[in-house]
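> okay, here's the prediction I keep looking at, along with the sequence it came from:
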Amino acid sequence: MNIYIPPIDFSTLNKKSLFVLTRPFLNPDGWGNSAAVKQQFEVSDVFAYVDRIEKATVFFIPNPINSYSKDELNAINSICMQNSIKAYGYISGDLGADFGYFDHIVFFRMGGFKSQLPSSNKSLPVSLSDHFERIYKKTAIDVRERQNRAVVGFCGHATLSSSKSVKENIKFVKENLKRFFQNPFRKDYEPLFASALERAKLLKSFEASHLVETNFIYRNNYRAGATSEEERAKTTLEYYDNIKTSDYVLCVRGAGNFSVRLYETLMMGRIPIFVNTDCLLPFGDKIQWKNHVVWVEWKNRKNIANLVAEFHSKLSDYDFKTMQLENRKLWKEQLSVASILNMIMIKDGI
């Protein structure tokens, strides 16, 4: 796969803002094919940067789609059409605004609502380092033994505070007003969702059930309000220890309609309780997500403890252990940068 990435101003570059699929080709002096950089991302030489679009089989848009005008996106779409290739880019941020449809551009994003967006919008897995290996200094996960009752874990921002829920909803109201004045007939408005409150409600429903055991750490702020490196290290260890000592982990959307915790739970080889709020999930045509999670539709959330207990009761000891191993394997082998590149190559028949 020959990848064309247009030149950008590297003097003011913030690497974290780049489309993650371009990073294996970011050398100290610009775009290139450094073997060392590719190795960091476990990307093979099958994927190569080329400096002329005429040589390319695919076009990567380096900066967030949000930073391009419609005219600029139309120009990219046109040049891709002329060369019979597709462009791939990403939409940054939590919110699910629709950036339109272009025949030759695919948008990757984490936020957004599946029922509202055109088919050219695809889910981008959250890019994570292997924190399991970094923290616990080993590659093989500790597989938990199956107990009669499921142990449900959660460590994070969850509170019944009404003032915090009001603040969260005000942000959505402001965003929707901005979109209304841009175009009152648009359909991509953000539903009000106080994530900390909704998480707390779900946690309380687990605690009220005798069918599961709970392993919860409530935080009043994101990352417990940690500011120093020492505090961040402490809360990070508490967070991953909580996942490690649980069978299942509650994964529900935050400010954006996606869950970072879903990918962290898979990375740790545990079983996500995925609460579906009309989410986009990566590679739904390739990955059988319901084989890796306890799938709970938002409308069924009040019955969540019963659903988890029922799921757990149907698993044999062998199935329970196998699911942990398969979830770790899924994260390692299908949700990495190299895996996304492979998926694009297969999808487009390159």
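That came through fine.

> for the rest of this, base every contact and every neighbour count on C-alpha atoms.
Noted.

> so where do the helices sit in the protein?
Along the chain, counting by DSSP state H, helices occupy 35-40, 70-82, 131-136, 162-182, 195-207, 229-244, 260-267, 304-313, 317-334, 337-347.

> pretty sure residue 263 contacts residue 331?
Yes: using Cα atoms under 8 Å, residue 263 is in contact with residue 331, at 7.1 Å.

> related to what we said a few turns ago, possible to save the helices of the chain as CSV with distance to residue 296 and mean neighbour count?
Below are those laid out as CSV (distance: least, Cα to Cα, whole Å; neighbours: other Cα atoms under 10 Å):
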stretch, distance to residue 296, mean neighbour count
helix 35-40, 36, 14
helix 70-82, 37, 15
helix 131-136, 26, 14
helix 162-182, 23, 14
helix 195-207, 12, 20
helix 229-244, 19, 16
helix 260-267, 13, 23
helix 304-313, 7, 19
helix 317-334, 17, 18
helix 337-347, 26, 16
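
> alongside the first one, take a look at this:
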Amino acid sequence: MPIKLYTDPEHYRPELRTYLHPLLRPFIGKSPGFTDTERREMYGLGTNDFQIVANPRQAQVAILPMAWNFYHYHDHLHRALAFYERSRKAGLPVFSWNAGDFGVRVPELEGLIVHRCSGYRSKLPPNHRGMPVFIADPLKRWYGREEVFLREKGEKPVVGFCGQAKGTWPKYALDVLRTGWRNLRYHLHLSQDDPQSYYPSTLLRQRALEALERD
């Protein structure tokens, strides 16, 4: 028995697909000839798992179609709030998506769950839930295989992560100034982008590598 989802496909804009809630990507914005077999091969789920319904009274959960970033940046916050009200009147919990590496301001609303790949757990309310970034399988992309395998241990250790790890003190100072400006704009309600830590992430990575090198 599939889980029934209520959403509003009218919010979707193909050119801004990156803002579509990840759970809706297998079902919204696909070509008419896209089969359920292809859906399962690409996303690992299909219509046997989830079914989108037009009537919220028939659904088990509502999903705000686009990320909060989209509604803020394109002046559609009223549409997001209207969808939330319709869903709550039907007694549904509302899943939503806060996209990107940083996130944006989200209204505090009862019954709202915010999925995100960013933020600090200690600074976020309990209805914000962390989730992994969905990317192509690195084993397939880089190694052309699906089975997990052990790499041979070399004489020199290898540390992998995503992001720069080398900078200069003038760059670090500039990063701190940029973060200060970003945070000030947020607290003055001139920007919806979430505030960030002042400690430059590049410097943090560099010091981590230096510590490993010393050991």
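Structure received. Fair warning: this is a prediction, and the values are worked out from it, not measured in the lab.

> quick one on the thing from earlier: out of the helices of the first structure, which comes closest to residue 92 of the first structure?
Set against residue 92 of the first structure and scored by Cα to Cα, the helices of the first structure come closest in helix 260-267, at 14.2 Å.

> equivalent range in the second structure for the closest one?
Against the second structure, there is no aligned range for helix 260-267 of the first structure (TM-score structural alignment).

> quick check: residue 11 of the first structure vs residue 62 of the first structure, distance?
Here residue 11 of the first structure is placed at a distance of 15 Å from residue 62 of the first structure (Cα to Cα, to the nearest Å).

> I meant to write residue 96 of the first structure there.
The separation that residue 96 of the first structure has from residue 62 of the first structure, given Cα to Cα, amounts to 20 Å.

> ok, residue 25 of the first structure next?
Residue 25 of the first structure is 11 Å from residue 62 of the first structure, by Cα to Cα.

> neighbour count: these two, which is higher?
Taking neighbours as other Cα atoms under 10 Å, residue 25 of the first structure and residue 62 compare with residue 25 leading, 23 against 20.

> which one in the second structure is aligned with the more buried one?
Residue 25 of the first structure maps onto residue 27 in the second structure, by TM-score structural alignment.

> same thing with residue 52 of the first structure?
By TM-score structural alignment, residue 52 of the first structure lines up with residue 55.

> residues contacting that match?
residue 6 (Cα atoms under 8 Å, 6 or more residues apart in numbering).

> check the gap between the residue lying farthest from the centre of the second structure and residue 213 of the second structure for me.
In the second structure, residue 155 marks the outermost C-alpha relative to the chain mean, sitting 37.4 Å out by Cα atoms, centre = their mean. Distance of residue 155 of the second structure to residue 213 of the second structure, given as Cα to Cα: 13 Å.

> ditto for residue 106 of the second structure
41 Å.

> then residue 29 of the second structure?
Noted for residue 29 of the second structure: a distance of 48 Å to residue 213 of the second structure, by Cα to Cα.

> not counting its neighbours along the chain, what's nearest the residue most central in space within the first structure?
With distances taken as Cα atoms, centre = their mean, residue 126 lies nearest the centre of the first structure, 3.4 Å away. Nearest residue to residue 126 of the first structure in three dimensions, chain neighbours excluded: residue 260, at 6.3 Å (Cα to Cα, 6 or more residues apart in numbering).

> nothing else from me, thank you.
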